[in-house]
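*Asks:* Any chance you can model this:
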Amino acid sequence: MTAIENKVDFAIVFAVKNANPNGDPLNGNRPRMTADGYGEVSDVALKRKLRNRLQDAGENIFVESSDRTDDGAKSLSDRYRTFVKTLDGTEAKDRNALAAAACSKWIDVRSFGQLFAFKKRDDVDEVSIGIRGPVSIQSAFSIDPVAIDDVQITKSVNSEPTDDGGRSSDTMGMKYRVSGKAIYATYGSISPQLAEKTGFSADDAEKIKQAMVTLFEGDSSAARPSGSMEVIDVVWFQHNSKLGQYSSAKVHRSVKIDASDLDNVKVSVDEASVPGLSYEVIEGR
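*Replies:* Prediction:
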């Protein structure tokens, strides 16, 4: 595997149309919003989608969703303990060897990092290992403030029978969505120094990039109907050194998003602010 030699920065610009991109469980599952009214998609939700796309591509994932496990594990601790039992005794008891083996097996561990903190059980020793991953990603925020539609919905049948044969209260509910169309953007980077520690390779970086381009494929649900979430562009910056030619903040500010026409959003880079920095703009699929 070819190691990552140079720092990478990236941006993902995507559109949300009459959908709930990331519900807030503390607010009735309404779309997340900032105090200023801007839409938000958490970094955790974005990494969940990246993990799902990588899993779709056949990669081994440690933090799998419970509804789509490949190995039948009921929890992360079960998956970890099954993994430890495949190692030899020396590896299983050495923290550095455990971390290296976990990074080698699971692409999300060597990409995003992971905290392994599990108690002794089933002859597997207690462990507390923190792995810091090279790929970091911010929460996504909308370019402009968003409005939320509150839609009342009804079921055509009761979940439980009623004494009078009428409708029960659980046939009524609410559904929330971002009204109309909104443009969101998120930013992140890949650290070569941390990549060396986890074994994250140039091949892994390419897989992450492709997962970003196809971020919402196979992600449809009642809250996010097919076609309601769309990656517009991924901007991928390649520095000429491990430390990078510019700070990530400066690179991210160079990304310009013209959303004056929501059906023809234009994403560009202000090259004058980051002269000499190599980049590519990849259209979403």
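
*Asks:* can we go C-alpha only for contacts and neighbour counts from here?
*Replies:* Will do.

*Asks:* all helices of the stretch 151-285 of the chain, in order?
*Replies:* Counting by DSSP state H, counting those that start in this stretch, the stretch 151-285 of the chain has these helices, from start to end: 192-198, 202-213, 248-253.

*Asks:* Those: which one's closest to residue 165?
*Replies:* Each of the helices of the stretch 151-285 of the chain has some distance to residue 165 by CA to CA; the shortest is helix 202-213, at 50.1 Å.

*Asks:* Could you give me the buried positions within the helix or strand in which residue 116 is found?
*Replies:* Following DSSP states H and E, one finds residue 116 within strand 113-118. By neighbour count with 16 or more other CA atoms under 10 Å, strand 113-118 contains the buried residues 113-114, 116, 118.

*Asks:* Beyond it, next helix or strand please.
*Replies:* By DSSP H and E, the next helix or strand past strand 113-118 is strand 127-132.

*Asks:* now that following strand and strand 113-118, what's the angle there?
*Replies:* 170 degrees (axes from the mean of the first three to the mean of the last three CA atoms, to 10 degrees).

*Asks:* Can you give the contact residues for the helix or strand that strand 127-132 is followed by?
*Replies:* Elements were assigned by DSSP H and E; along the chain past strand 127-132, the next helix or strand is strand 135-137. Strand 135-137 is contacted by residues 43, 47, 111-112, 186-191 when judged by CA atoms under 8 Å, 6 or more residues apart in numbering.

*Asks:* please give me the structure for this one as well, since I'd like to look at both together:
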Amino acid sequence: MTEQRTQHHCDPTKKHDFLIVFDVTDGNPNGDPDAGNLPRTDPETMEGLVTDVALKRKIRNFIGIAAEDQAEPGRFKIFVEHHGVLNDQIRRAYVAQGMDVGRKVEKPVTDAKVIENLRVIKEALPPAFAFTDVPENSDELPSLAYSGEYSETEFKEQLDGLGDTVIAKTKALLSSLKKDSGKPDKNRDNVEKARRWMCENFYDIRMFGAVMSTGLNAGQVRGPLQLTFSRSVDPIIPQDLAITRMAVTDERDRDKLQTIGRKTLIPYGLYVGKGFFSPHLAKQTGVTPEDLSLFWDSLIYMWDMDRSASRGMMAPRGIYIFTHDNKYGNAPVHELFDRVSVVLKEEKSPRKFGDYKVEAPAGGPLDEVGFPGVTLTKLLG
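*Replies:* Predicted coordinates for the structure are as follows:
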């Protein structure tokens, strides 16, 4: 999507450190729930803050949209989805590779009414349950077995599918088997297989890492790409504005002509965030040049996929990528970042990007400015 794209800064075997400069006009870039959703600030300096999590949400949203245009869209699933259930995501790795997602359990059926009911619904039982009947004059008891494979949602759907054919006592027995099944016995090989599958199929796990031991165990992944909080160049002034609504919320307020709502924003803020890419960790998670290329695209275009009246006008203003020839680095990161300067032109309240001056080395190798083995790529700025 950009003519400046080269294999150099998309090479996952190299170390990349980058700065992203972005701004917001008449909007709330990241609300603080501990402060009535006012824009986040450093209380000592009143400089604005945007969390790494807020930026990652925008990146994930962009990747989710862009995935369908990739050569292998299946590699670009998103682990941390809106309203998603993480344990269900982890379970997909076990199911995809035919690994047990629960312990197999079996119980004898002693209640005559339950036995009669199971005989009636035997063919309609969910596939994960197996009823073993015995002759009526036998000394042995019938039994009901469960393979352990259903998630909570799937089990509820299967149970609902039986409708009125299943009596309450039979439902209780099915639920008891589901509860007793629990997680499968720990197996280090299965954990590693699941971890690899998750890395191969979920973009945000490959890049950002994840803790995947909350349900079925898929281990933990340290992500090669890390972001800091972004901080505004100058102090910001959060504002809490009253707005009028011509509709009312409750029936008891019907006689009112209007009600009052709230909007929080800042008039203008220019933010700088920092990021780091580790080739050592990228090798472990399987990051490809396509993954990195799509990440740089996300930093440019994710803002257009995240428009909201509450966020005002947010836009990227500069992306500066320092690529090291040595995978361990050719220069201290802080010294490279210090080469990019963002300062206010005049002593006044800034209201647009043009009120600032951004200085950075020319793009290309930085040998002549004292950083041999480091190349600067400017995607914006």
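
*Asks:* returning to that earlier point: any chance of the helices of the stretch 151-285 of structure 1 in TSV with distance to residue 267 of structure 1 and mean neighbour count as columns?
*Replies:* Below are the helices of the stretch 151-285 of structure 1 laid out as TSV (distance: least, CA to CA, whole Å; neighbours: other CA atoms under 10 Å):
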stretch	distance to residue 267 of structure 1	mean neighbour count
helix 192-198	26	20
helix 202-213	14	19
helix 248-253	12	16
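
*Asks:* Among these, which comes closest to residue 34 of structure 1?
*Replies:* With CA to CA as the measure, helix 248-253 is the member of these nearest residue 34 of structure 1 (20.2 Å).

*Asks:* what's the mean distance for the closest one versus structure 2?
*Replies:* After superposition onto structure 2, helix 248-253 of structure 1 sits on average 2.1 Å from its aligned residues (mean CA distance after the TM-score superposition for structure 1).

*Asks:* quick one: that helix aligns where in structure 2?
*Replies:* With TM-score structural alignment applied, helix 248-253 of structure 1 matches the range 333-338 in structure 2.

*Asks:* list the buried ones in stretch 374-381 of structure 2?
*Replies:* 374-380.

*Asks:* From these, pick the one nearest residue 116 of structure 2.
*Replies:* Of those, the one sitting nearest to residue 116 of structure 2 (CA to CA) turns out to be residue 379, at 71.0 Å.

*Asks:* Please tell me I have it right and residue 263 of structure 2 contacts residue 242.
*Replies:* Yes: judged on CA atoms under 8 Å, residue 263 of structure 2 makes contact with residue 242 at a distance of 6.4 Å.

*Asks:* So for the two, which sits in the more crowded spot?
*Replies:* When residue 263 of structure 2 and residue 242 are compared for neighbours, residue 263 comes out ahead with 15 against 11, by other CA atoms under 10 Å.

*Asks:* Skip the chain neighbours and tell me the closest residue to the aligned partner of that one in structure 1.
*Replies:* By TM-score structural alignment, residue 263 of structure 2 lines up with residue 175 in structure 1. Of all residues not flanking residue 175 of structure 1 in the chain, residue 151 sits nearest, at 5.0 Å (CA to CA, 6 or more residues apart in numbering).

*Asks:* is it true that the one you found touches residue 179?
*Replies:* No: at 10.7 Å, residue 151 of structure 1 and residue 179 do not qualify as touching, with contact defined as CA under 8 Å.

*Asks:* Compare these two and say which one has the larger neighbour count.
*Replies:* More crowded of residue 151 of structure 1 and residue 179, by other CA under 10 Å: residue 179, with 16 against 10.

*Asks:* which residues touch residue 360 of structure 2?
*Replies:* Taking CA under 8 Å, 6+ apart, we find residue 360 of structure 2 in contact with 339-341.

*Asks:* For residue 257 of structure 2, state which of those is nearest.
*Replies:* Within those, proximity to residue 257 of structure 2 (CA to CA) peaks at residue 341, which comes in at 51.9 Å.

*Asks:* ok, and the closest non-adjacent residue to that closest one?
*Replies:* The spatial neighbour of residue 341 of structure 2 that comes closest, neighbours along the chain excluded (CA to CA, 6+ apart), is residue 359 at 5.1 Å.

*Asks:* what do you get for residue 135 of structure 1?
*Replies:* Residue nearest to residue 135 of structure 1 in three dimensions, not counting chain neighbours: residue 190, with 4.6 Å by CA to CA, 6+ apart.

*Asks:* what sits up against stretch 265-276 of structure 2?
*Replies:* Here stretch 265-276 of structure 2 has contacts from 15-28, 38-39, 48-49, 224-234, 236-240, 310-311, 350-353, using CA under 8 Å, 6+ apart.

*Asks:* Name all residues that make contact with the spatially most central residue of structure 2.
*Replies:* Centroid-nearest residue in structure 2: residue 80, 3.3 Å away (criterion: CA atoms, centre = their mean). Residues near residue 80 of structure 2 by CA under 8 Å, 6+ apart: 86, 204.

*Asks:* Please consider this matter closed, and thank you.
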